[in-house]
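Sequence and predicted structure, then a few things I'm wondering about:
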Amino acid sequence: MKLTIVGGGGFRVPLVYGALLEKKDRLGLEEVVLHDIDASRLERIGAVLDGLAEEHGERLPFRFTTDLVDAVQDADFVFCAIRVGQLEGRVVDEDVPLGLGVLGQETTGPGGICFALRTIPVMVRLAETMAKHAPNAWLINFTNPAGMVTEAIQQVLGDRAVGICDSPSGLCRRVAAAVGRDPGDLWFDYFGLNHLGWLRGVRDGSGKQLLDGLLEDDARLETFEEGRLFGGEWLRSLAMIPNEYLYYFYYAADTVSAIRSSSAPRGAFLLEQQRAFYAQDGQPGGEALASWRATRHDRERTYMAEARNAAGDESEHEGDANGGYEHEAMAVLEAIALNSRAVLILNTANRSALPFLDERAVVEVPCVVGRAGPVPMAMGQVPSHARALVEMMKDVERTTIDAALLGSRELAVKALSLHPLVPSVNTARAIFDGYRRRLPALQEAFA
């Protein structure tokens, strides 16, 4: 089996390599190729991987390339996690709307739209390269905004493009712990779009509904992030537990105030942190691994910090030894390669999972995954307010995809204007023009 990692110089690649070390014999991995447009980043991450291999006592061979065709040629699976515009672009994504009193966040709101505008054309070119040079490969996409990107590349690769996110599974594991059960013994009724989903039910093998009791127990709700973030009163009003990213919709003004009063948005923090990490090139494997782990600890500690600050939650982000996008990616790869028919929450074409959306709309729902890829499960009707928000955001996503592929300022402004977190058309125009002024790639694409 040949596995290619596009974005192979990315900071989180060691997490994937660590997961691969555990699975290489079971999966029959023969070749791992790391692709990146920046050779120096590949070298830096390669040293970290050497350190992991030394620590593990066994090595999974890998090689580097900056040639995309070489990287994907005859691949069986392609993992992709790229950041078009790098962290400098993220800083702009967050800063421009905040200057106008609007949420500045990486994947939600205007920041997510701008991120998508410059990412989707690059991802479509990757999909076209795969269609030509690796037509039988599966593209497992972690690139954000994951739902929009997956829908765009499915126009080229169809169902062989699968989007993943660790937020839904992380929520499910935390809820399982709160009810004192093993998540493997439970069924999680989760539906929505990427970073816009709700957990509306948890059942055990006998069919007993466990979520109702949890929602009535404030003490147990306080034991996990989403319970503290949203609070028992609001969760009982919804009769569901939202994905953490819905905090930005339900508490938008509070979040904007929290971000603007902080010393720096998270993107600026990560930019300085990772600049320092990548500048330490030349360290041997053990030292590189130690440096990476220290940097990762500070990175994970600040995840969703702006939402926690707005909610008055002073605790740090709860790491998950069984979570992370690397575990989600490996679960999809295993399920397809071994035809295990595992149930995973994924981003894939709707078919008929959510009956109010068309069959090609990419949704985030439980899927049965085997050799034929993900088959989404029917979720039926959903609460009216969730349906309305999903329908609105799907329209925003599709307008953004069209704007990105056509280079249309009119459609980009329309997508921003339709987003419920943008207060007016004039604000949308100001946000887009602010992005164009500060991002040369957008100036060129939207000339």
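Done, it's in.

contacts and neighbour counts: CA atoms only from here.
Fine.

Which stretches in the stretch 251-400 of the chain count as helices?
252-261, 266-278, 285-301, 305-311, 325-338, 384-406 (DSSP state H, counting those that start in this stretch).

May I see these organised as JSON lines, with distance to residue 213 and mean neighbour count added?
Output for these, formatted as JSON lines (distance: least, CA to CA, whole Å; neighbours: other CA atoms under 10 Å):
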{"stretch": "helix 252-261", "distance to residue 213": "28", "mean neighbour count": "18"}
{"stretch": "helix 266-278", "distance to residue 213": "35", "mean neighbour count": "17"}
{"stretch": "helix 285-301", "distance to residue 213": "30", "mean neighbour count": "16"}
{"stretch": "helix 305-311", "distance to residue 213": "23", "mean neighbour count": "21"}
{"stretch": "helix 325-338", "distance to residue 213": "29", "mean neighbour count": "21"}
{"stretch": "helix 384-406", "distance to residue 213": "22", "mean neighbour count": "18"}
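
Looking at these, spot the one closest to residue 203.
Closest approach to residue 203 among these (CA to CA): helix 384-406, 20.9 Å.

Identify the residues contacting the closest one?
For helix 384-406, the surrounding residues in contact (CA atoms under 8 Å, 6 or more residues apart in numbering) are 113, 116-118, 120-121, 148, 152, 192-193, 196, 356-357, 361, 408-412, 414-416, 418-419.

Comparison target below:
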Amino acid sequence: MKLAVVGGGSTYTPELIDGFARLRDSLPIEELVLVDPAADRLELVGGLARRIFAKQGHPGRIVTTSDVDAGVADADAVLLQLRVGGQAARNQDETWPLECGCVGQETTGAGGLAKALRTVPVVLDIAERVRRTNPNAWIIDFTNPVGIVTRALLQAGHKAVGLCNVAIGFQRKFAKLLDVAPGEVHLDHVGLNHLTWETGVRLGGPQGDDILPRLLAEHGDAVAEDLRMPRAIVDRLGVVPSYYLRYYYQHDAVVEELRTKPSRAAEVAEMEKQLLEMYGDPALDEKPELLAKRGGAFYSEAAVDLAASLLGNGGSPYQVVNTVNNGTLPFLPDDAVIEVQAAVDGSGAKPLSVPKLDPLYAGLIANVTGYEDLALQAAVHGGRERVFKALLAHPLVGQYAYAEQLTDSLIAHNREHLAWA
């Protein structure tokens, strides 16, 4: 089995490598190719990756290359974990929206649109290269904004599934609170990428007893603290919103908070410098503890599970993924991409049925889906007017004057990445 990781020079990669090494029985990789244009980073990450495999006795071969075509040739699956423009572009995404009082975040709001505009054309080009070398390969997208990127891939006819670590993070945390094995926890997870709610927590599978009321009654303070939301919000909803709902439910407070501290991108950039120094140490043969603060917790477990299922090597029968709606949420277009529990096997991901949603959630999902449709049109076709309409449609922008100002700022800060600008 051959897997390729495009963006393999990311400081995330050792987390992924550690999972591949530990879970090799689930995903017996013979060749792993790390693909990245940044040769200096790739050398450091690739060296650590080989040492991790060696320490854990993994027999697979790890290859590094800057040549996308060579890297993805004959791959059974290709994982995408790109950041076009690096942390510098992310830092801009997180700062210029604050100038007009809108949240600055890398996947949500105006910053999220900027990331989509930079990312979608690059991902589609890579996917076409994959299709030319191996049209049967699965593409697993971990590149944000996952929902928009996955929708772009699917609409272009690629075999793609989107992956986010929010759900597996909740699964692991809930399992710890409940003192049960993670595999016993099944989430009624519904929404769009970075716009989801846990409407049920079941033990033993989709038909298990819903113990969410008990979880909130006994551990509500811990859940709310993890979300960085007041417990009153969680109690009144009676469900567990994802962390990203902070940007909607507490928008103005979050904007003030973001204005008073360094951007997350600045923090991560400093962390990455330290990590890369560590990765260059020839004595290091395991992922360092600092990597846990980088983000992406449990990404490796989720990626291994998904790849194993898609490639016919077992894997969990049900997984939370980003995939095409096809009537699962009847108030959305069939070609929308949703993030829900799905049955996953070699034929792809098929969403499980979802009970009728409260308008409180369905309305916001429909609104953001409309924005994502406009965002994808802007990313694929370009043009200032398309960018403006996407921003005007976003519930975190929504005002004409803000949309005008943000459109100009977005284009000015991203001109080098926008072929049409």
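Looks like it arrived, so ask away. In this text the structure is predicted, and so the values were computed from the model without any measurement.

Assuming the best superposition, what's their TM-score?
Scored against TM-score structural alignment, normalised by the length of structure 2, the superposed chains reach a TM-score of 0.93; 418 aligned residues with a CA RMSD of 2.2 Å.

Need the helices of the stretch 251-400 of structure 1 in TSV (columns: distance to residue 439 of structure 1).
Shown next, in TSV, are these (distance: least, CA to CA, whole Å):
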stretch	distance to residue 439 of structure 1
helix 252-261	22
helix 266-278	15
helix 285-301	25
helix 305-311	24
helix 325-338	28
helix 384-406	14
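
Nearest to residue 184 of structure 1, out of those helices?
helix 325-338 (13.5 Å).

From the rest of the structure, what touches that closest one?
15-16, 19-20, 27, 77, 79, 140, 142, 164-166, 340-342, 344, 369-373.

what's the answer for stretch 427-447 of structure 1, then?
So stretch 427-447 of structure 1 is contacted by 89, 92-93, 96-97, 100, 110, 114, 117-118, 407-409, 412-414, 416-417, 422 (CA under 8 Å, 6+ apart).

ok, now stretch 85-105 of structure 1?
By CA under 8 Å, 6+ apart, stretch 85-105 of structure 1 touches 106, 109-112, 114-115, 118, 248, 252-253, 255-256, 260, 265, 267-268, 270-271, 421-422, 427, 431, 434-435, 438-439.

hmm, back to that, to residue 6 of structure 1, which of the helices of the stretch 251-400 of structure 1 lies closest?
Short answer: helix 325-338, nearest of the helices of the stretch 251-400 of structure 1 by CA to CA, at 13.3 Å.

that older thread, quick one, which of the contacts of stretch 427-447 of structure 1 are buried?
89, 92-93, 96-97, 110, 114, 117-118, 407-409, 412-414, 416-417, 422 (16 or more other CA atoms under 10 Å).

Among the contacts of helix 384-406 of structure 1, which lie within strands?
192-193, 196 (DSSP state E).

Would you mind giving me the PyMOL syntax to select the buried ones in the contacts of helix 384-406 of structure 1?
Selection of the buried residues among the contacts of helix 384-406 of structure 1 in PyMOL, burial being defined by 16+ other CA under 10 Å:
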select buried, resi 113+116+117+118+120+121+148+152+192+193+196+357+361+408+409+411+412+414+415+416+418+419
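
coming back round to it: of the ones in strands among the contacts of helix 384-406 of structure 1, closest to residue 228 of structure 1?
Closest to residue 228 of structure 1, out of all of these and judged by CA to CA, is residue 196, at 18.3 Å.

Give the aligned equivalent of that closest one in structure 2.
With the correspondence set by TM-score structural alignment, residue 196 of structure 1 lines up against residue 195 in structure 2.

Of the contacts of helix 325-338 of structure 1, just the buried ones, PyMOL syntax please.
With 16+ other CA under 10 Å as the burial test, the buried ones among the contacts of helix 325-338 of structure 1 are selected in PyMOL as follows:
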select buried, resi 16+20+77+79+140+142+164+165+166+341+342+344+369+370+373
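
Distance check, residue 79 of structure 1 against residue 53 of structure 1.
20 Å (CA to CA, to the nearest Å).

what's the answer for residue 281 of structure 1, then?
18 Å.

Strands of structure 1, start to end?
2-6, 31-35, 62-65, 77-80, 138-141, 161-163, 187-193, 196-203, 241-242, 342-349, 362-370, 373-376.

could the ones you listed be laid out in a markdown table, adding distance to residue 216 of structure 1?
Listed next are the strands of structure 1 as a markdown table, based on distance: least, CA to CA, whole Å:
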| stretch | distance to residue 216 of structure 1 |
| --- | --- |
| strand 2-6 | 44 |
| strand 31-35 | 48 |
| strand 62-65 | 51 |
| strand 77-80 | 41 |
| strand 138-141 | 37 |
| strand 161-163 | 34 |
| strand 187-193 | 18 |
| strand 196-203 | 14 |
| strand 241-242 | 12 |
| strand 342-349 | 26 |
| strand 362-370 | 25 |
| strand 373-376 | 31 |
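
For those, state which one has the densest average packing.
A comparison of those by mean neighbour count, using mean count of other CA atoms under 10 Å, puts strand 161-163 on top with a mean of 29.

Run the chain-centre distance for that strand.
Relative to its parent chain, strand 161-163 of structure 1 has a centroid offset of 11 Å by CA atoms, centre = their mean, to the nearest Å.

again, but for stretch 68-82 of structure 1
With CA atoms, centre = their mean, you get 19 Å for stretch 68-82 of structure 1.

Give me the contacts around it.
Residues contacting stretch 68-82 of structure 1 (CA under 8 Å, 6+ apart): 1-7, 10, 33-35, 65, 129-130, 133-144, 329, 333.

try 7 Å this time
1-7, 33, 35, 65, 129-130, 133-134, 136-143 (CA atoms under 7 Å, 6 or more residues apart in numbering).

With stretch 256-273 of structure 2 instead?
Residues contacting stretch 256-273 of structure 2 (CA under 7 Å, 6+ apart): 11, 87, 90-91, 94, 294.

switch to 10 Å and redo it
For stretch 256-273 of structure 2, the external contacting residues (CA atoms under 10 Å, 6 or more residues apart in numbering) are 10-12, 86-95, 98-99, 101-106, 251-252, 274-275, 278-279, 290-291, 293-295.

Mind naming the longest helix for structure 2?
The longest helix of structure 2 (DSSP state H) is helix 109-133.

Quick one: list the elements packing against that one.
helix 68-72, strand 77-80, helix 86-93, strand 138-141, helix 146-155, helix 359-381, helix 384-393, helix 400-414 (3 or more CA pairs under 10 Å, 6 or more residues apart in numbering; DSSP states H and E).

Let me see the contact set for the residue of structure 2 most remote from its centre.
No residue in structure 2 sits farther from the centre than residue 283, which is 31.3 Å out by CA atoms, centre = their mean. Taking CA under 10 Å, 6+ apart as the contact definition, residue 283 of structure 2 lies against 48, 51.
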